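[1] Okay, sequence plus prediction incoming.
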Amino acid sequence: MSAADESALLATVPDGLLIAGRWVPASSGATLDVRDPATNQVLKTIASATPEDGILALDAAVAAADEWAATPPRVRGEYLRSAFDLLMERKSDVALLMTLEMGKPLAEAAGEVVYGGEFLRWFSEEAVRITGRYGINPEGTGRTIVSQRPVGPCYFITPWNFPLAMATRKIAPALAAGCTVVIKPAELTPLTTLYVGKLFEEVGLPSGVLNIITTHQSKAVSGPILSDPRLRKLSFTGSTPVGISLLKQAADNVLRTSMELGGNAPFLVFEDADLDKAVEGALLAKFRNIGEACTAANRFLVHESVAEEFSTRITEAVNGFVVGRGTEEGVRIGPLINEAAVAKADELVQDAVRRGATVQTGGAPIDRPGTFYAPTVVTGVVAGSDILRNEIFGPVVSVTTFADEDEAIRLANDTEYGLVAYAFTKDLARGQRLIEKLDTGMMGLNSGVISNASAPFGGVKQSGLGREGGFEGIHEYLSTKYTMTPNPFA
């Protein structure tokens, strides 16, 4: 891909705020620079919203709410389906845009376009399947009617690591349910969300249904929106500390909330595991998105009888990874999102080494332009190491061992998080026990990839509240109303 192609694509991305169907500059004239983490070069300068702009976006969502809620479900679904079709037509452009602003390899970015697009298609189909019920009360004195209504205007805060999928995973069910939206993408990767706004504009989505605000002052802009009684729903994907802070703010207006927060995923390899499949699954679960995913395997818990062979195979595979800018041919590991991410990954590795772990490969930042960290395998990680407690968000495999199933389960559950777990075993009964005993909202059993638009995504404990995707996803944007009527035959 040439520099001219990249420039041409970037020129098609709006640089303003999408408010009430118009692309407008920030009211203050403020801007922010979006940079390529592989080069640190500025990709595009865009508007940076003020708190006043945030309220204008909410005004637009509120003004459009009643008409959008009254729009027939089939029509709402057709807007989503049209956006899906257009996204698939522009697949290569959107993939390149994500690679430029986030750093992931181009092939992975193309995979995210397919994954993120599926939320548009899935919820276009769910829009017409919102149901209620009618029945006789037990006493026979009346009739009960249960109906579903859109919760109302929504505010979405999305992270930088999956710029497309994190936007469509929230926008699609909200629009399908009849809710209007204000979305604030991450400051580091806002361009893809702006492009999504352009796609919806092209398919004719009514003004004010989807509003996009980009800003470098997230707290200042979000605060007034969250305190406004007209807002009825908050959905956030990001770190647990920020999620807790937002929940406290949401409590003042008793907002409906969905929280997809931090993870500390265990990856269990038992003595009877098919090691070929376990290694393949490990590479997917760890190195997808350069390890910068809440679903990334964080702690590799391997039975002591197969730990050496598993670690050797993983190390051999990692040594073959090509590191570079995501647009380059054959690259498996792109840059981390910024210098802070590199420093965090390195500190976790060095802490493990100080406590007795051994670096099999990697273990240091790469001396080249951009924010690169070498793909790393660390073995012999001991209890108490920070790398076992904190989300790595980088291309680092940390291996520790267990002696039996009970110890494996205890180690896996020894965290305040509970998003996803992975386990490899040929024992069906053990697999069933793990489903019941592992404290996570999701699980990959003999599989290193779990995300799918048709499945409910979410965690337990401090990994969050609510579910995104699946049949469950649209219900996050619906409120249940019960009506009692007299017995019509009395």
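    In hand now; what should we look at? Numbering: from 1, shown residues only.
[2] make it CA atoms for all contacts and neighbour counts henceforth
    Fine.
[3] all strands for the stretch 101-250 of the chain, in order.
    Counting by DSSP state E, counting those that start in this stretch, one finds strands in the stretch 101-250 of the chain at the ranges 133-136, 142-150, 154-157, 181-184, 210-212, 233-237.
[4] Reformat those as CSV; add mean neighbour count.
    Output for the strands of the stretch 101-250 of the chain, formatted as CSV (neighbours: other CA atoms under 10 Å):
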stretch, mean neighbour count
strand 133-136, 12
strand 142-150, 17
strand 154-157, 24
strand 181-184, 28
strand 210-212, 27
strand 233-237, 24
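[5] Determine which of those approaches residue 461 most closely.
    Ranking the strands of the stretch 101-250 of the chain by distance to residue 461, with CA to CA as the measure, places strand 233-237 first at 15.0 Å.
[6] tell me what the closest one is packed against?
    strand 154-157, helix 240-251, strand 256-260 (3 or more CA pairs under 8 Å, 6 or more residues apart in numbering; DSSP states H and E).
[7] Turn those into CSV, columns for distance to residue 340.
    Listed next are those as CSV, based on distance: least, CA to CA, whole Å:
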stretch, distance to residue 340
strand 154-157, 21
helix 240-251, 17
strand 256-260, 22
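[8] Looking at these, spot the one closest to residue 270.
    strand 256-260 (28.9 Å).
[9] Which neighbouring elements make contact with the closest one?
    Strand 256-260 is packed against strand 233-237, helix 240-251, strand 464-465, with contacts defined by 3+ CA pairs under 8 Å, 6+ apart.
[10] and the angle from that strand to strand 233-237?
    10 degrees (axes from the mean of the first three to the mean of the last three CA atoms, to 10 degrees).
[11] this is the other structure I want to compare:
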Amino acid sequence: MLYINGEWIDSKNGTFQVTNPATGEILSEVADGTREDTKRAIVAAEEAFHSWSSLTAFQRSDYLYRVYNLMIEKKEHLAEMMTKEQGKPLKAARNEVQYAADFVQWYAEEAKRVYGEVLPAPRGDQRFIVLRQPVGVVGAITPWNYPISMLTRKIAPAIAAGCTIVLKPAEQTPLCAIETMKLFHEAGIPNGVVNLVPTNNPAEVGDELLTNETIKKITFTGSTEVGKMIAEKAARQVKRVSMELGGHAPFIVFPDADPVHAAKGASLVKFLNTGQACISPNRIFVHKSMVEPFTKTLVERVNKMKAGNGLEEGVSIGPLVDRAALDKVNNQVNDAREKGADVVAGGSRLNDDHLKNGYFYAPTVLTNVSPEMKIYREETFGPVAPIIPFETEEEVIAMANDTNYGLASYVYTNNLKTASHMFEKLRFGIVGINDINPTAAAAPFGGMKESGLGREGGREGILEYLDTKLGGFSI
């Protein structure tokens, strides 16, 4: 179903099927939104903007708190839907629902923290006043890998700021978006404030969001390739754009760190969501004196990981999202193998009887990885950990920064000087120092270089949806 102007409606274009990537079973059929549906949603959002933006911040905050309470109440239902549709283990899905709810709660408070300013003026008869006002109707495009938290990370700050929104979810995970939108409806959010247009033709719906003059801002999470195209099209109307794009995160282990502790951390963050996370480490740089104990521990942990349907007990590795993702991972591993890398764990598709209908790839560890390999340069988005030795701090800084990406990075060291130096020198928007989870609703999330524009989360997140207006008063 489409959710437009507070109503659940069908699309004239019919429906498309949604499948479980772990089993191949058809979960449901979803309305296949069109350009015309998107136009209707934009009209509804524009009409709702005038009244919604006129509400007090306290009133908008109250609505968001209602949504937050419903998300907590329905956490198990949302988590089970996510596991069926996206594939991640149920425990990870529960964690994501909580993370998604955290954004709603945080921006329920930040709605009341949008401050203006009175500035000193050079003339005695002059006063400067700064207001921050909502930009207008927002077009949002969200990914499949975190199909609920990426919704609330955009919707919550947008409507907290006083904007209205039209959202296109990933075609792989529209059911999670529908179930989340039901909570906004149940919370009594006024008609037209939030609108949902699932589609199996993302180019058509996305193009309408980009070219429709009513849309004043685009927020996008996805690949760098698509992000560049969006930025180009949005620039033609000077639309405001914020985007969180691809990553190629380095994970650096210095000789003063505990290699066993570092390997445990690497295994947790590398194989989170089966490696399908933009902050997932893609290049693991280990000091040459630590390579052997680090690799030994990592391989031991990887070999204990259980792949399967995320609803089953003990599963830590779910499926990749589709055949294309599986082929990409397999291609990178084969390329590395052909160019001299050693596969010390995994290295192939998993097609046992209970896995053959899903897109499973064995959690994999590669050693002797070198710069000419695809995996050294390209984002993997899969369960492959390439280990690369280094000797000096200067060398590893150069190798880590040798990428067009700049989202997340990780450093393991017990030396305060090294930690401080790496925090300053790494050209990444996020640096985890002995920390594999440097994210929270209260913290700004985003990248440098080709990993994105703007920030989500924190007090910075709501500013992406506000215009700054200066008033000059002569008195």
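    Yes, it's here. These figures come from a predicted structure and were not determined experimentally.
[12] Columns distance to residue 303 of structure 1 on top of the strands of the stretch 101-250 of structure 1, output as a markdown table?
    A markdown table is the format used below for the strands of the stretch 101-250 of structure 1 (distance: least, CA to CA, whole Å):
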| stretch | distance to residue 303 of structure 1 |
| --- | --- |
| strand 133-136 | 50 |
| strand 142-150 | 49 |
| strand 154-157 | 40 |
| strand 181-184 | 44 |
| strand 210-212 | 48 |
| strand 233-237 | 33 |
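[13] which stretch among these comes nearest residue 412 of structure 1?
    The nearest among the strands of the stretch 101-250 of structure 1, by CA to CA, is strand 233-237 at 23.0 Å.
[14] what range in structure 2 matches the closest one?
    Matched against structure 2 by TM-score structural alignment, strand 233-237 of structure 1 falls on residues 217-221.
[15] Could I get the full set of strands for the stretch 251-400 of structure 2?
    According to DSSP E, counting those that start in this stretch, the strands that the stretch 251-400 of structure 2 contains are 281-287, 342-345, 364-367, 384-390.
[16] Among these, which comes closest to residue 351 of structure 2?
    Closest among the strands of the stretch 251-400 of structure 2, using CA to CA: strand 364-367, at 15.2 Å.
[17] so where is the closest one in structure 1?
    Counting by TM-score structural alignment, strand 364-367 of structure 2 pairs with residues 376-379 of structure 1.
[18] Just the endpoints, please. Distance across stretch 279-299 of structure 2?
    21 Å (CA to CA, to the nearest Å).
[19] do stretch 472-486 of structure 1 as well
    Taking CA to CA, stretch 472-486 of structure 1 runs 32 Å from one end to the other.
[20] matching residues in structure 2 for that stretch?
    Using TM-score structural alignment, stretch 472-486 of structure 1 corresponds to residues 460-474 of structure 2.
[21] Can you give the contact residues for that stretch?
    Applying CA atoms under 8 Å, 6 or more residues apart in numbering, the external contacts of stretch 460-474 of structure 2 come out as 107, 110, 125-135, 157-158, 160-161, 163, 217, 242, 444, 454-456.
[22] List the buried residues of it.
    460, 461, 462, 463, 464, 465, 466 (16 or more other CA atoms under 10 Å).
[23] next one: stretch 28-47 of structure 2
    Neighbour count says stretch 28-47 of structure 2 has 30-35, 37-47 buried, by 16+ other CA under 10 Å.
[24] Structure 1: matching residues for that one?
    Taking TM-score structural alignment as the measure, structure 1 aligns residues 44-63 with stretch 28-47 of structure 2.
[25] For the match of strand 364-367 of structure 2, give me the average deviation versus structure 2.
    Stretch 376-379 of structure 1, aligned to structure 2 and superposed, deviates on average by 0.6 Å (mean CA distance after the TM-score superposition for structure 1).
[26] Can you give the distance of that stretch from its chain's centre?
    Taking CA atoms, centre = their mean, to the nearest Å, one finds the center of stretch 376-379 of structure 1 at 26 Å from the center of the full chain.
[27] contacting residues around that stretch?
    Applying CA under 8 Å, 6+ apart, the contact partners of stretch 376-379 of structure 1 are 311, 314-315, 318, 349, 357-363, 395-400.
[28] Likewise for stretch 178-188 of structure 2?
    Under the contact criterion CA under 8 Å, 6+ apart, stretch 178-188 of structure 2 has outside partners 1, 3, 6, 63, 66, 67, 70, 71, 78, 148, 194, 196.
[29] Please list the members of those that lie in helices.
    Applying DSSP state H to the contacts of stretch 178-188 of structure 2, the entries found in helices are 63, 66, 67, 70, 71, 78.
[30] thinking again about what came up before, looking at the contacts of stretch 178-188 of structure 2, which has the most residues close by?
    Highest neighbour count within those: residue 148, with 31 neighbours (other CA atoms under 10 Å).
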